[in-house]
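In: sequence and predicted structure are below.
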Amino acid sequence: MKNENSLLNQLIQAFKILPGIGEKSAQRMAFHLLEKNREGGKNLAKLINESVENIRNCTECRNLTEEVVCDICSDEKRSKKTICVVESPTDVLAIENSGSFKGKYFVLMGRLSPIDGVTPHDLGIPKLIEKVKSSDIDEIIIATSPTIEGDATSFTSRINLMIIKP
C-alpha cells in the first residue's frame, strides 16, 4: 500500500493486533469485509465497540462480564468451598464447557513473567490472598499452563497461599 495512512491500510493494521493474524490474513479479512460483507463489517464494528465499552472484570473473580459480578460468582448453587485459579477467561470457558467443575474461579489475567515485567501484583495475587482469607475455602485448584511462566505462576501462588492456608 502506498499511502500508509489510508483507511484501508489502517484497517489492515488494526486486524494485525489480533493473535495469529499476520499481514496476509489481515489483508484477506479487510478485503472480504469491504468487497463481500459490508453489513457484517458494520455489525462487527458495532459489537467490538459495545464489547470494549461494556465488558469488564468481575469484582469477585476477575472473569469477563457485563455485570459487576459474573454469572458464575452470583450462582448460589456453585460450591463456595472450591476455587480454581486460572490464567485467563478462555480457561474458564474451557472448564465450564467440560461441565465437570462446580466451584468458583479466580482469573489471573496472565502469567508471571519477570522478563516482561509481569509481577504477582499484576496478576491479582494479593486480591486472591484476601479472597481466600475472607472465605471458607477448603480446596484451591491452581490450573496454570504447563510452561515456564505457568509453572512460576503456580509456584508463586502456592507459596503465597500456603502462608494463609497451610
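Out: Great, that's in hand.
In: okay, CA-based contacts and neighbour counts for the rest of this
Out: Fine.
In: strands of this structure, start to end?
Out: Taking DSSP state E as the test, the strands found in the chain are 56-57, 64-65, 82-86, 104-107, 139-143.
In: how about the ones you listed in CSV, adding distance to Phe31 and mean neighbour count?
Out: Formatted as CSV, the strands of the chain follow (distance: least, Cα to Cα, whole Å; neighbours: other Cα atoms under 10 Å):
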stretch, distance to Phe31, mean neighbour count
strand 56-57, 31, 18
strand 64-65, 31, 19
strand 82-86, 37, 22
strand 104-107, 36, 24
strand 139-143, 40, 17
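In: and here is the other one:
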Amino acid sequence: MTVPSSLQQLIQALKVLPGVGPKSASRMAYHLLQRDQAGAANLAHAIEYAIRTLAHCRHCNTFTEAEVCEICLDDERSRRQLCVVEMPTDLLMIEQTLAYQGLYFVLMGRLSPLDGIGTKDIAFERLLERASDGEVEEVILATNFTVEGEATAHYLAETLRARGLKVSRIARGLPVGGELEHVDPSTLAQALVERRGL
C-alpha cells in the first residue's frame, strides 16, 4: 500500500524538526490526523502566524515582533556588556537566572566547517558591528561547550580582541548539587582549572 502524497508531504515536513526521524515523523502525522485534527490546524496556523509576524531584532538579532526587542529597549540594562549566545533559547535560559543585566547578541547558529557553516551563515558581521558601537566594553561569549561552540568562541574572541574589546567566556564546571563521583572527567578537570579563591 502506498502512502497518500498529502500524508507523505506532512511526514516529510515534520522531519525538519530536530531529533525527528522518519518513524517519529510518521507517528506524529498519524496522531495529528487521527486524534487531534483541531490541534493540527492550530499548529499550522501558529507556524504560519509566527513566520509572518516574527523578524530579527535590529540590535541583538533575536526574534521579535517589533523592530527592536524588549530587552534592547530596556533602559535599566547595562550597555557596557554584550553576551553572545548561539540561539534565542540560550538567551532565555540566561535571562531565567536573573544574574545578568547587560545586553545580548544572538548568532542564530555556530561555526561548523564540517557542516559547511561559516561566518557568512551566522550573524558574524552584525555582531562585529554591534560590538564596535562605542558603548560595549566587554563581550561575554556564552556559546555552548561543544566542539562547534568552542571553535566559535575561539574565533570570535580572536576577532573581537583584535578590535580592542575585552572578551570573556562563561565558566564551566560542576552543576549545583552535583556529586563528584557522577561527574565526567573532562568536566571535573575543567572545574579544577577554572577554580577561584574563596
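Out: Great, that's in hand. None of these values were measured; they are calculated from a predicted model.
In: on that earlier part again, which of the strands of structure 1 sits closest to Pro19 of structure 1?
Out: Pro19 of structure 1 lies closest to strand 64-65 among the strands of structure 1, at 18.5 Å (Cα to Cα).
In: on average, how far is the closest one from the matching bit in structure 2?
Out: Compared with structure 2 after fitting, strand 64-65 of structure 1 has a mean deviation of 1.0 Å; criterion: mean Cα distance after the TM-score superposition for structure 1.
In: so how far is that strand from its chain's centroid?
Out: 9 Å (Cα atoms, centre = their mean, to the nearest Å).
In: one more: stretch 39-56 of structure 1?
Out: 18 Å.
In: centre-most residue in structure 2?
Out: Among the residues of structure 2, the one closest to the centroid is Met87, at 1.4 Å (Cα atoms, centre = their mean).
In: quick one: the alignment partner in structure 2 of Asn97 of structure 1 and Asp90 of structure 2, what's the gap?
Out: Under the alignment by TM-score structural alignment, Asn97 of structure 1 pairs with Gln96 in structure 2. Taking Cα to Cα, to the nearest Å as the measure, Gln96 of structure 2 and Asp90 of structure 2 are separated by 10 Å.
In: who has more neighbours, these two?
Out: Higher neighbour count among Gln96 of structure 2 and Asp90: Asp90, with 15 against 9, using other Cα atoms under 10 Å.
In: for structure 1, which segments count as helices?
Out: 7-15, 23-36, 38-54, 71-74, 89-98, 125-134, 148-164 (DSSP state H).
In: rebuild the ones you listed as CSV, extending it with distance to Ile83 of structure 1.
Out: Shown next, in CSV, are those (distance: least, Cα to Cα, whole Å):
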stretch, distance to Ile83 of structure 1
helix 7-15, 36
helix 23-36, 39
helix 38-54, 26
helix 71-74, 11
helix 89-98, 12
helix 125-134, 9
helix 148-164, 12
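In: between those, which one is nearest to Ile141 of structure 1?
Out: Minimum separation from Ile141 of structure 1 across those (Cα to Cα) falls at helix 148-164, 9.7 Å.
In: check the mean deviation of that closest one from structure 2.
Out: Taken over the aligned residues, the distance from helix 148-164 of structure 1 to structure 2 averages 1.0 Å (mean Cα distance after the TM-score superposition for structure 1).
In: which other helices and strands contact that helix?
Out: helix 125-134, strand 139-143 (3 or more Cα pairs under 8 Å, 6 or more residues apart in numbering; DSSP states H and E).
In: save the ones you listed as JSON lines, and put in distance to Lys42 of structure 1 too.
Out: As requested, these are exported to JSON lines (distance: least, Cα to Cα, whole Å):
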{"stretch": "helix 125-134", "distance to Lys42 of structure 1": "39"}
{"stretch": "strand 139-143", "distance to Lys42 of structure 1": "38"}
